[in-house]
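Visitor: compute the structure for the input listed below.
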Amino acid sequence: MSVGQIAAIVAAVAFVILVVLLAIPLIKLGRTLDEATIAIRKAHEGTEPLLSDAGVTLTTVNTQLERVDGMTASAQAVAANTKALTTLFTATLGGPLVKIAALSYGLRKAQQARQLKSAPRKSKRSARA
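Guide: Prediction:
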């Protein structure tokens, strides 16, 4: 055997060792990718029912929101009618009621003043005793 053949055999053995050493991490990487694929499939299978339930929930929420919108519109109409009724009451009866209240207050004060004038006055000495 010549020196060239021995060098070729050494190179071939070194290449085989290199291939074996690189094959072990590649096999482990392949197993890891297989496990990751299985985990992703399981996660996908688990999220599918969740997403369908979320769709049902959103439909229910939208239905409830439509009902709430109807109630809000009704409450707004009631508030507008109450405001209109209050305005009408104030315009129609507010002025005359204030005048009647002022008249009754004035009559009451006049009656009290008349009673004080017609009542007999007691002297300060008789009030002390």
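
Visitor: use CA for all of it now, contacts and neighbours both
Guide: Will do.

Visitor: can you report how many residues lie near residue 104?
Guide: Here the count is done by other Cα atoms under 10 Å, and residue 104 has 12 residues near it.

Visitor: should've said residue 90
Guide: Residue 90 - counted by other Cα under 10 Å - has 13 other residues nearby.

Visitor: distance between the helix or strand harbouring residue 66 and the chain's centre?
Guide: For residue 66, the host element (DSSP states H and E) is helix 3-89. In terms of Cα atoms, centre = their mean, to the nearest Å, the centre of helix 3-89 is found 25 Å from the chain centre.

Visitor: the helix or strand just after it versus helix 3-89: what angle between them?
Guide: Using DSSP H and E, the helix or strand that follows helix 3-89 in sequence is helix 95-118. For helix 95-118 against helix 3-89, the angle by axes from the mean of the first three to the mean of the last three Cα atoms, to 10 degrees is 50 degrees.

Visitor: the structure of the following sequence is requested for comparison with the preceding one:
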Amino acid sequence: MEPVSLGQIAALIAALGFLALVYFSIRPLNKLSGALDRLAESLKELTEHTLPAIDEAAKTVAGANDQVQRLDQITAAAARTTEDISAMTTLVTSTVGAPFVALRKGAAKVKTTFSRSEDKEN
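Guide: Take a look at the predicted model:
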């Protein structure tokens, strides 16, 4: 048997050290693996619950947009109605009011004429 050299002893010690490092690293690596598995499961559950909420929010926003468009139509119709009422008021005032103004002017002229004739008689 050949004598064991100092280099071989050093290599054997290094190999045993590496073996101990691997042995003691297995447990923390297993714990890390478990934590990563739980994290992946949590992300999966979060995604399963979040996607329907996002879909519902998108539907809500679309519904709100429809309501705003309807409100715009109602506002435009109200503005048109206001313009129509204003035009109708102007038309009625000019149609009905003009004869009353003419009648009033005529009545004032008649009154003035009778006033003058009474003043002349006195």
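
Visitor: coming back round to it: average offset between the helix holding residue 66 of the first structure and the second structure?
Guide: Comparison of helix 3-89 of the first structure with the second structure after fitting gives an average deviation of 2.0 Å (mean Cα distance after the TM-score superposition for the first structure).

Visitor: what's the burial count for the aligned partner of residue 78 of the first structure in the second structure?
Guide: In the second structure, the residue matched to residue 78 of the first structure (TM-score structural alignment) is residue 81. Counted with other Cα under 10 Å, residues neighbouring residue 81 of the second structure total 12.

Visitor: now the equivalent of residue 22 of the first structure over in the second structure: how far from residue 34 of the second structure?
Guide: In the second structure, residue 22 of the first structure lines up with residue 25, judged by TM-score structural alignment. Counting by Cα to Cα, to the nearest Å, the gap from residue 25 of the second structure to residue 34 of the second structure is 14 Å.

Visitor: what's the answer for residue 26 of the second structure, then?
Guide: In terms of Cα to Cα, residue 26 of the second structure sits 12 Å off from residue 34 of the second structure.

Visitor: check contacts around the residue most central in space within the second structure.
Guide: For the second structure, the residue sitting closest to the mean C-alpha position, by Cα atoms, centre = their mean, is residue 61 at 6.1 Å. Residue 61 of the second structure sits next to no residue when contact means Cα atoms under 8 Å, 6 or more residues apart in numbering.

Visitor: quick one: what's aligned to it in the first structure?
Guide: With TM-score structural alignment as the criterion, residue 61 of the second structure matches residue 58.

Visitor: ditto for residue 120 of the second structure
Guide: Aligned partner of residue 120 of the second structure by TM-score structural alignment: none.

Visitor: which strand or helix spans residue 120 of the second structure?
Guide: Assigned by DSSP H and E, residue 120 of the second structure falls in helix 6-121.

Visitor: run the chain-centre distance for that helix.
Guide: Using Cα atoms, centre = their mean, the offset of helix 6-121 of the second structure from its chain centre is 3 Å.

Visitor: what of stretch 103-111 of the first structure?
Guide: With Cα atoms, centre = their mean, you get 57 Å for stretch 103-111 of the first structure.
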